[in-house]
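**Q** Pasting the sequence and the predicted coordinates here, then a few questions.
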Amino acid sequence: MMNHFDNNNVPDKPGEVILRKLFHEFTILTEKKIDTILTTESLEKPLAKWLQRGEDQIFDQLLTAFGTTAEHCLPSQLRLLFEWYQRQIDATAVFAEENQRIIKSNQEAQFSSKSGSLTKSNIQSLDNSDIEIYYLLEKRDLAVEFIFCLVLIEVLKQLPLHPGYDDLTNHIEKLAFKHFKFREDAQSNPNLSNINMIADLYAEVIGVLAHSRFQSVRKCFMNEFNELRSRDPGPITTHSIISLLMGMKFFRIKMVPIEEFEASFQFMHECAQYFQEVKDKDIKHALAGLFVEILVPVAATVKNEVNVPCLKNFVELLYSPCLDLCTKKKHCLALFPLVTCLLCVSQKTFFLTNWHYFLAMCLGHLKNRDPKMSRVALESLYRLLWVYMIRIKCESNTATQTRLHSIVNSLFPKGSKGVVPRDTPLNIFVKIIQFIAQERLDFAMKEIVFDLLSVGRSIKMVLTPERMSIGLRSFLVVADSLQQKDGEPPMPRTLGVLPSGNTLRVKKTFLNKMLTDEMAKNIGMSHYYPY
């Protein structure tokens, strides 16, 4: 039985006992998980299948417990976690070093000096158990990194309650940014997918850390960024910059206080200036993707902040050059989402002045032969429509009717049995109708839903199952929303699950009662219910 007294017979504090117990369970459980991964799975199998949140209920509960106790003892938790991490990494370091020597000696024995690099084909032809052990040890370290990140993500959520401790947060930053460095040697590594997953996990860690230590994270990023920019241009430099940018993809702008909002957009402004300067297409596209990741959550919640000069200037700096790039085939797929986001975080006057031109571009691309482009155009359309209907509350009746008719006729062509674009998840069309119904219920029902359900047509048997499914589901979603008094639907987001397995979606629960005439009258649907 564990003795909770030290040599001076002074009892431990209750918190120390709990923390020790947690780490004891954590050590046993993680050791079992790592052993199972190494003994039963192939190198290529993603670690997420074993370690991600949602895969093991007991492990999830342990992680949640770490997050809860971190409110009271975060610094102690981090120090214990660092010690565990270092012990695990040290345990394989010597063996891995020895295996590197074995690999080199095998290379020299079996290959000429002309084929001196250890390529994937060389490794396969060696068929050496020592090389397999080397990669297995690397996978063990990756599993340790995965678990380490999962705990960091949970406990760092309590960091705002613990000001200071720069030595601890700086150590985390150093570890994280080390994983954002491009590894040319890893591109033929059987562990590559897991290496990339660990980089994504550290990006999630940085996202949580930046929530309360933004200036420190920003400084660390800019130091790395400026060093890479000073290098000679080339493929390695390009890949290195992109890898670093991806390390910031889970950074989220704090809407309050205003000082932090402004500081975040000052950082975004610096990145936007580089976006305008850089000529490399891949870097430009990576930056555009990063801006979209950061701006979508802002677009979902922004209100009066659109009038803050730092955001207004950011939009004005990027909008015109990005719109021009959208007209070029090599850029349009990457830039469409960014132009959409810039409009979604712009002022009302800016949006209404500019969106109709970009809307026409979106509608034109719905029939694009490239399914990726047509899907991007549709997603841009339904985000723009959300802003137009939900946040801006439309324009005059005539202008609104004109805009809505152009959208509806493009998505659901008259006389067609299908929808545009084809092979698209039907829930996107349902959401579009829901957004319209929020402010123009009569239009949504009579002009869209009735048409999809062939209401009032002389020929009753028209086989349009896709359109009818959208019509029925839209009616049910709108009626359910009114019945449950849900209020305004949220802006659509694409990312539902983070690398850690934490989910961003809230599961919607629908009523399972029949819609009666009385209820239809109460929620304003009685005019449409008899059909």
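**A** On my side now, so go ahead.
**Q** use CA for all of it now, contacts and neighbours both
**A** Fine.
**Q** Is residue 9 part of a helix or strand, or is it coil?
**A** In three-state terms, and counting by DSSP: H, G, I helix; E, B strand; the rest coil, residue 9 is coil.
**Q** What is the neighbour count of it?
**A** Counted by other CA atoms under 10 Å, the residues lying close to residue 9 total 8.
**Q** Quick check, residue 146 in contact with residue 49.
**A** No. Look at residue 146 against residue 49 with CA atoms under 8 Å: they stay out of range, at 11.6 Å.
**Q** Which one of these two is surrounded by more residues?
**A** residue 146 (25 against 12).
**Q** Setting the sequence-adjacent residues aside, check what's closest to that one.
**A** residue 198 (6.1 Å; CA to CA, 6 or more residues apart in numbering).
**Q** How about the contacts made by the one you found?
**A** By CA atoms under 8 Å, 6 or more residues apart in numbering, the contact list for residue 198 reads 142, 145-146, 179.
**Q** Quick check on these: which are buried?
**A** 142, 145-146, 179 (16 or more other CA atoms under 10 Å).
**Q** Share the number of residues neighbouring residue 439, please.
**A** The number of residues packed near residue 439 is 15, by other CA under 10 Å.
**Q** Let me know the closest of the buried ones among the contacts of residue 198 to residue 219.
**A** Taking CA to CA as the measure, residue 179 is the one of the buried ones among the contacts of residue 198 closest to residue 219, at 16.9 Å.
**Q** Which residue is the nearest non-sequential neighbour of the closest one?
**A** residue 199 (5.4 Å).
**Q** Identify each buried residue in the one helix or strand that neighbour maps to, please.
**A** If you go by DSSP states H and E, residue 199 is part of helix 192-229. Going by neighbour count (16+ other CA under 10 Å), the buried part of helix 192-229 is 192-195, 197-214, 217, 221, 224, 228.
**Q** need the contact list for residue 469.
**A** Going by CA under 8 Å, 6+ apart, residue 469 touches no other residue.
**Q** would you say it is within a helix?
**A** Yes. Counting by three-state DSSP, residue 469 is found in a helix.
**Q** quick one: it from residue 411, how far?
**A** According to CA to CA, to the nearest Å, residue 469 stands 15 Å off from residue 411.
**Q** likewise residue 79?
**A** For residue 79, the distance to residue 411 equals 56 Å [CA to CA].
**Q** Those two: which is more packed in?
**A** Ranked by neighbour count (other CA under 10 Å), residue 79 and residue 411 place residue 411 first, with 20 against 12.
**Q** Pull the most distant pair out of the buried ones among the contacts of residue 198.
**A** Every pair of those checked by CA to CA; the farthest is 146 and 179, at 12.0 Å.
**Q** Show me how far stretch 336-352 is from its chain's centre.
**A** Centroid separation between stretch 336-352 and its chain, computed with CA atoms, centre = their mean, to the nearest Å, is 20 Å.
**Q** let's bring in a second model and compare:
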Amino acid sequence: MAARRVGNDLSRRKSDPTSSKLGNNEAVVAAELPWGSLKVVGNMSIDFHSLPAKFTVQNLLLELFSMFEKKIQYVCIEEPLDKFLNKSLKRCDDTYLDNLLRTLGNVSEVCLPSILEALIKWYEEQISIRKRSTNENKDRSQKALLAVNYLFCIVLIELLPQLHFHPTDCEKYVNYILHLSFNEISKGNRDPAAYGINLHNCLIVAETFAEVIGVLSQTHAKLVQKTFFTLLNECRKETPLTQSGVTNIISLLMAMKFYRIKTSQVSEIEQGVSFLDELASYYLEIDLKQKDLKHAIVGLLVEILLPVAAVSL
């Protein structure tokens, strides 16, 4: 039945409206884009009668999520467990994926809130699915979780620079992403033994979430600073400071690794200097015995100041 339907549809013109009527569980003929070539696809939740812009975004997202599913399966089942995610899912290594992300980034100029909503729903659903399957093979399920987080970050890094086109419409998504990023960065440091063979991949994911925070700092510097110091002050309440507390603070500092001070406006420079001043004050308050903590703060100051120095040269 499905084969006959496909054969009949292939003989129709693309403009024939009856070719977009879908039956349950049938293969259908559709175009990748309204003006593209025909291809046989499964019965997906695309509204073929929608406007071209909506259709394009839906198709892009479905194509992206389908590709991610294949990559997650490949990384977790066919590859060795100890292979690093940033090698398996290397950015700029898959031309088709790069083009998809670039296209999605371009269209997000006009519909970023909707794309972020769909992306977050996909992420939460994937995390829920992977967590339910942890009993089957703990290490592989854990790597799948990390792969989902890594791919989620890759998309965010591409999309979030468009936030300046939607200064108020994306606030709830920005808050969600920011708190999620800080939480995921500290997760591996809280209990590194729980990750076993996946510990290095956990650190890779943490660094990728730090990149997300860095991108957010370009449009929401005040919010990033406020969230950082709120979390830092929570950690500082612990007296005396235990090794666990020190580890949590260091992970927070590492989360700001990609924070960058913008130098195009005087107000932005002042805001950046204020942030550095607070960090320096905290450095002076720390006991001399906490060498690891002092070293982490100095390292962060260097990470932030070097790009500023490069711009001023």
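**A** Nice, I can see it. Just so it is clear, the structure is predicted and the values come from calculations on it, not from any experiment.
**Q** rewinding a little: which of the buried ones among the contacts of residue 198 of the first structure fall in helices?
**A** Within those, residues falling in helices by DSSP state H are 142, 145-146.
**Q** any chance of the residues you listed in TSV, plus distance to residue 362 of the first structure?
**A** Shown next, in TSV, are those (distance: CA to CA, whole Å):
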residue	distance to residue 362 of the first structure
142	42
145	42
146	40
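**Q** closest to residue 478 of the first structure among the residues you listed?
**A** Nearest to residue 478 of the first structure, judged by CA to CA, of those is residue 146 at 42.0 Å.
**Q** Turn the contacts of residue 198 of the first structure into JSON lines, including distance to residue 57 of the first structure.
**A** Shown next, in JSON lines, are the contacts of residue 198 of the first structure (distance: CA to CA, whole Å):
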{"residue": "142", "distance to residue 57 of the first structure": "21"}
{"residue": "145", "distance to residue 57 of the first structure": "20"}
{"residue": "146", "distance to residue 57 of the first structure": "17"}
{"residue": "179", "distance to residue 57 of the first structure": "28"}
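**Q** The second structure: which residue goes with residue 125 of the first structure?
**A** By TM-score structural alignment, residue 125 of the first structure lines up with nothing in the second structure.
**Q** Please apply the same query to the one 10 residues further on.
**A** Under the alignment by TM-score structural alignment, residue 135 of the first structure pairs with residue 139 in the second structure.
**Q** my guess is its match contacts residue 202, does it?
**A** No. If you go by CA under 8 Å, residue 139 of the second structure and residue 202 don't touch, sitting 11.9 Å apart.
**Q** any shared contact partners between these two?
**A** Among the neighbours of residue 139 of the second structure, those also in contact with residue 202 (CA under 8 Å, 6+ apart) are residue 195.
**Q** related to what we said a few turns ago, in contact with whichever residue in the second structure pairs up with the residue nearest to residue 179 of the first structure, which residues are there?
**A** Here residue 199 of the first structure is matched to residue 206 in the second structure, going by TM-score structural alignment. By CA under 8 Å, 6+ apart, residue 206 of the second structure lies in contact with 181, 184-186, 188, 255.
**Q** The aligned partner of residue 274 of the first structure in the second structure: neighbouring residues, count only.
**A** In the second structure, residue 274 of the first structure lines up with residue 282, judged by TM-score structural alignment. Residues lying near residue 282 of the second structure (other CA under 10 Å) number 12.
**Q** Remind me which helix or strand residue 282 of the second structure belongs to.
**A** Using DSSP H and E, residue 282 of the second structure falls in helix 266-285.
**Q** angle of that helix against helix 221-236?
**A** Interaxial angle, helix 266-285 of the second structure versus helix 221-236 (axes from the mean of the first three to the mean of the last three CA atoms, to 10 degrees): 10 degrees.
**Q** Point to the residue nearest the middle of the second structure.
**A** Residue closest to the average C-alpha location in the second structure (CA atoms, centre = their mean): residue 153, at 1.7 Å.
**Q** Map that residue onto the first structure.
**A** Using TM-score structural alignment, residue 153 of the second structure pairs with residue 149 in the first structure.
**Q** So for the helix or strand harbouring its match, what gets flagged as buried?
**A** Residue 149 of the first structure is part of helix 129-155 when elements are defined by DSSP H and E. Using 16+ other CA under 10 Å as the burial criterion, the residues of helix 129-155 of the first structure that qualify are 130-132, 134-155.
**Q** Any figure for the gap between the closest residue in space to residue 38 of the second structure that isn't next to it in sequence and residue 64 of the second structure?
**A** With sequence-adjacent residues excluded and distances taken as CA to CA, 6+ apart, residue 38 of the second structure is closest to residue 31, at 4.5 Å. Applying CA to CA, the value for residue 31 of the second structure to residue 64 of the second structure is 16 Å.
**Q** now do residue 78 of the second structure
**A** Distance of residue 78 of the second structure to residue 64 of the second structure, computed by CA to CA: 20 Å.
**Q** Isn't residue 92 of the second structure up against residue 98?
**A** Yes. Contact between residue 92 of the second structure and residue 98 holds when scored by CA under 8 Å: they sit 6.2 Å apart.
**Q** Those two: which is more packed in?
**A** residue 98 (14 against 10).
**Q** Contacts only, for the residue in the first structure that the more buried one lines up against.
**A** Residue correspondence to the first structure (TM-score structural alignment): residue 98 of the second structure is matched to residue 60. By CA under 8 Å, 6+ apart, residue 60 of the first structure lies in contact with 53-54.
**Q** same check, this time on residue 155 of the first structure
**A** 66-68, 70-71, 74.
**Q** what does residue 112 of the second structure align to in the first structure?
**A** In the first structure, residue 112 of the second structure lands on residue 74 (TM-score structural alignment).
**Q** how many other residues sit next to its match?
**A** Residues near residue 74 of the first structure, counting by other CA under 10 Å, number 22.
**Q** helix or strand for it, which one?
**A** Residue 74 of the first structure belongs to helix 57-110 when assigned by DSSP H and E.
**Q** what angle separates that helix from helix 129-155?
**A** Using the same axes, to 10 degrees, helix 57-110 of the first structure lies at 150 degrees relative to helix 129-155.
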